[in-house]
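Student: no FASTA, just this:
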């Protein structure tokens, strides 16, 4: 495992059609800064900029090695990095059988970059010959012949996801139905059936984050029964979302104005889910009514 103060560089290469697009999207979800097909001649300047900034620690580079000159440049660059105290490098090579590559090109109706005016198999054969040495240098070779995009993603996560860097995270937000549904929500829960603190004059200008309002919403058998069953449902389905490859899940809790009931429920839910997942808590409309009053 690389030292924490070193730049972690992953070179993504391999056969055209073997899954490099899925791979780079997977690394983006893992928090890598991704660069697609930068000419190797520009890499020395790129490393200098990274050294000066010191802010980026994980890089994934998709490298196109169909030209022999590019191959020589990238090999020299890798040797230089490996001999420095600046970065550690790993090569991920994506491969697939000739039959599967032909099938994928036929399905997408794309031309192979090395067979623009010739037979598809000629281009695949030529590319395989050009990449044979890079494949032998790779620390990890993944054959995607029998992998779906989701399975390739899971394979990459298994090899490159740090144990202390969880990917799946949860967004818990409160909102008011009167201001519209949040379009990015995966799950929307309507809590307008709960008693409304708005009709208690002492609570009208407070929010669900104030203890008196929070207790007003929570200290009722109906609320407790609902909340326990809602939390149980989420704990049941969230591992399934994660297994299916989702990197985030947005749970939106709504009441009429997004100031009292939804805020209280969302706040409690965020704290409970944070025991198992990284959680961000937001209250989209909590202060909108106050802002409207102040403008009038």
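Tutor: All right, it came through fine. A quick note: this is a predicted structure, and the numbers were derived from the prediction, not measured.

Student: only C-alpha atoms from now on, for both contacts and neighbour counts.
Tutor: Will do.

Student: enumerate every residue touching the closest residue to residue 126 other than its chain neighbours.
Tutor: Excluding its sequence neighbours, the residue lying closest to residue 126 (CA to CA, 6 or more residues apart in numbering) is residue 114, at 7.3 Å. Applying CA atoms under 8 Å, 6 or more residues apart in numbering to residue 114 gives the contacts 66, 122, 123, 124, 126, 127.

Student: got another, please set it beside the one above:
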């Protein structure tokens, strides 16, 4: 079994067919990972329980896997996260529907979920099937506008060995009405801040809007809160690195997940990125609204 003092790094790679999963696995292999594609999920824990592995692992998992389901993949990731001898990250490669359809049209490939029908049928079904997995991802890379070269650069940015900042940070926003996100390490409640929802000209915008952010930051309680939270996070990051943690997820929650939590997540992500950390952002409720709008449009 792998030494718990030196846990093996395991990157599980998934996402919709055509989003670049094979290219990502090849890029990880070039970075020194041992790449295994579509190993049955039931065998993955046994692989990590075996003899010590000399290299980090990149494991490709998708709907072609014979025992695949969103629930089983999430349960597997949660189980592996509890292993003391492994540092596990779930990488999700995302892509919009139109681009996936175009890629299938250009390559004339059949979609694995609709081999006898138009690729669009399989693409839409697969995106819906993978939605819970997408929400659980530690690292999400949007490949819609990426060339294979740019995708390799993104993979390198996130997973190449580097000195000083080996840990990836995910900064998220969410609504308390829909519960806490899964797999979060630190949560901060920002419902005490002034709510732009009650300002008619700001209500329809979200926390990424400069006017919304300025309104929130004008709250007299904002500056002290943000400074204290940043100082707390900064004081813990190096300690987590020393413990060998590969990724850390920090979430800000508010009532609707649209204004205050989004603005705080955006600002904290920007500050930490400026300090040299590898940072990705997730806005759970905004992503959910986008998916619902796309579904209604297709319907």
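Tutor: Looks like it arrived, so ask away. All values reported here derive from a predicted model rather than from experimental measurement.

Student: now, of the contacts of residue 114 of the first structure, which are buried?
Tutor: The neighbour-count test (16 or more other CA atoms under 10 Å) marks 66, 123, 124, 127 as buried among the contacts of residue 114 of the first structure.

Student: taking the contacts of residue 114 of the first structure one by one, which sit in helices?
Tutor: If you go by DSSP state H, the contacts of residue 114 of the first structure have 122, 123, 124, 126, 127 in helices.

Student: the third one contacts residue 98, correct?
Tutor: Yes - with the criterion set as CA atoms under 8 Å, residue 124 of the first structure and residue 98 qualify as a contacting pair; they are 7.2 Å apart.

Student: tell me the secondary structure at the closest residue to residue 281 of the first structure other than its chain neighbours.
Tutor: Nearest residue to residue 281 of the first structure in three dimensions, chain neighbours excluded: residue 172, at 5.0 Å (CA to CA, 6+ apart). Judged by DSSP: H, G, I helix; E, B strand; the rest coil, the three-state class of residue 172 of the first structure is strand.

Student: can you find the partner of residue 172 of the first structure in the second structure?
Tutor: The alignment leaves residue 172 of the first structure without a partner in the second structure, by TM-score structural alignment.

Student: could you measure from residue 172 of the first structure over to residue 253 of the first structure?
Tutor: Distance, residue 172 of the first structure to residue 253 of the first structure, by CA to CA, to the nearest Å: 8 Å.

Student: the more surrounded of these two?
Tutor: For residue 172 of the first structure versus residue 253, neighbours defined as other CA atoms under 10 Å are more numerous around residue 253 (30 against 26).

Student: measure the more buried one to residue 281 of the first structure for me?
Tutor: Distance of residue 253 of the first structure to residue 281 of the first structure, computed by CA to CA: 11 Å.

Student: so what sits against both of those two?
Tutor: The contact lists of residue 253 of the first structure and residue 281 share 172, 173, 266, where a contact means CA under 8 Å, 6+ apart.

Student: my guess is the first one meets residue 268, correct?
Tutor: No - at 10.0 Å, residue 172 of the first structure does not count as touching residue 268 under the criterion of CA under 8 Å.

Student: wait, residue 20 of the first structure sits on residue 61?
Tutor: No - counting by CA under 8 Å, residue 61 is not a contact partner of residue 20 of the first structure; they are 10.4 Å apart.

Student: ranges for the strands of the first structure?
Tutor: All strands of the first structure, identified by DSSP state E, fall at 7-14, 33-36, 58-62, 87-95, 140-143, 169-176, 187-190, 248-255, 279-283.

Student: can you list the ones you listed in JSON lines and add distance to residue 79 of the first structure?
Tutor: Listed next are these as JSON lines, based on distance: least, CA to CA, whole Å:
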{"stretch": "strand 7-14", "distance to residue 79 of the first structure": "13"}
{"stretch": "strand 33-36", "distance to residue 79 of the first structure": "20"}
{"stretch": "strand 58-62", "distance to residue 79 of the first structure": "16"}
{"stretch": "strand 87-95", "distance to residue 79 of the first structure": "9"}
{"stretch": "strand 140-143", "distance to residue 79 of the first structure": "17"}
{"stretch": "strand 169-176", "distance to residue 79 of the first structure": "37"}
{"stretch": "strand 187-190", "distance to residue 79 of the first structure": "49"}
{"stretch": "strand 248-255", "distance to residue 79 of the first structure": "37"}
{"stretch": "strand 279-283", "distance to residue 79 of the first structure": "41"}
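
Student: out of those, nearest to residue 161 of the first structure?
Tutor: strand 58-62 (11.4 Å; CA to CA).

Student: once you drop chain neighbours, what's closest to residue 283 of the first structure?
Tutor: Among residues not flanking residue 283 of the first structure along the chain, residue 174 sits closest, at 4.7 Å (CA to CA, 6+ apart).
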